[in-house]
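>>> Please find the sequence and the predicted model below.
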Amino acid sequence: MMTAGPLVFTPDKRTHFRVPFTRTVKVRIQDKVHGQFAARNLSLGGVFLEGAVNVPVGEECRLELHETGNRISFIYTIRGKILRKEAGGVGIKFTGMAENCFMFLQTMILYSSDDPIQTAEHFLEEFAPAPVSIC
């Protein structure tokens, strides 16, 4: 389920870089499992899920990403909101997550990038502290 084209990050009207992300994501709405869907791409700001996600735009949801290693498993939970729908799936904007989940997403994006150094620099620019003015 890879998308065609280069994997290099290119800024567009979105504020976050996107990378291919081929994992299954469980979607919960109002504490009920709505289904599991294949992710197409991922950014620090959201994810695109493929398939017939029958949820209205604007609906709040909770996403679960399961990460399994040799000796340990994690479930990362992310709060989100359905931002857009199209024939192939839905775009979900992240609205909240724990710090360890944010670090996991950064790691996934760095590993999926063709240019991890440029990606890390973008992370630093994007999340740099605002300058402090002294009155």
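Yes, it's here.

>>> going forward, measure contacts and count neighbours with C-alpha atoms only.
Noted.

>>> where along the chain do the strands fall?
19-20, 24-29, 32-42, 46-50, 60-68, 73-86, 89-97 (DSSP state E).

>>> another structure for you, compare them:
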Amino acid sequence: MPRQAPYIPASEENRRRFSRVLFNRTARLYLGGRRYEHEKIRNLSIGGVFVEGQYKANPGEICELELHESGRHSSLILRFTARIVRIIDDGVALEFIDMGPDAYMFLQTMVLYSSDDPYTVAQEFLDDFPAALQDTR
């Protein structure tokens, strides 16, 4: 299996709006009336996520994703509403369409600290800032 780069910059060539980083966590996925536990996340951006697995789904379908983050003194459940944008044999690419402010700040933190190019990622946050404000009203 080829080694994946830890950081994939957004560009015109790959049609991505936001840079992606590897993200080694699991999530709960609600899709098509079913709940999937401990689904592995391959990569993450502030615009979406790739979840590994095989799902009976169609592009455009809406789903819910939950990340459970636990720390030494607290725990946090982050919820995202997403749209399926791509389906391949080993997973689905999801585009975030709704999330709370805590989830958005978590995404920014994870992408920024996991990136090999934090300056470019920070610029993406600034470019997306007006849209993020509209989404939380």
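On my side now, so go ahead. Everything numeric here is computed off the predicted structure, so don't read it as measured data.

>>> Just give the TM-score of the two.
The TM-score (TM-score structural alignment, normalised by the length of the first structure) is 0.83; 128 aligned residues with a Cα RMSD of 2.1 Å.

>>> hang on, the earlier thing: would you format the strands of the first structure as CSV with distance to Glu121 of the first structure included?
Listed next are those as CSV, based on distance: least, Cα to Cα, whole Å:
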stretch, distance to Glu121 of the first structure
strand 19-20, 16
strand 24-29, 28
strand 32-42, 18
strand 46-50, 19
strand 60-68, 26
strand 73-86, 24
strand 89-97, 21
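
>>> Please identify which of those strands is closest to Leu105 of the first structure.
Distance to Leu105 of the first structure, taken as Cα to Cα, is lowest for strand 32-42 among the strands of the first structure, at 8.3 Å.

>>> average distance between the closest one and the second structure?
By mean Cα distance after the TM-score superposition for the first structure, the fitted strand 32-42 of the first structure averages 1.8 Å away from its aligned residues in the second structure.

>>> Just the buried positions in that strand, please.
His34, Gln36, Phe37, Ala38, Ala39, Arg40, Asn41, Leu42 (16 or more other Cα atoms under 10 Å).

>>> Next, find the distance separating the residue most central in space within the second structure from His73 of the second structure.
Residue closest to the average C-alpha location in the second structure (Cα atoms, centre = their mean): Val49, at 3.0 Å. Distance, Val49 of the second structure to His73 of the second structure, using Cα to Cα, to the nearest Å: 27 Å.

>>> State which helix of the second structure is the longest.
Of all the segments of type helix in the second structure, defined by DSSP state H, the longest one is helix 118-135.
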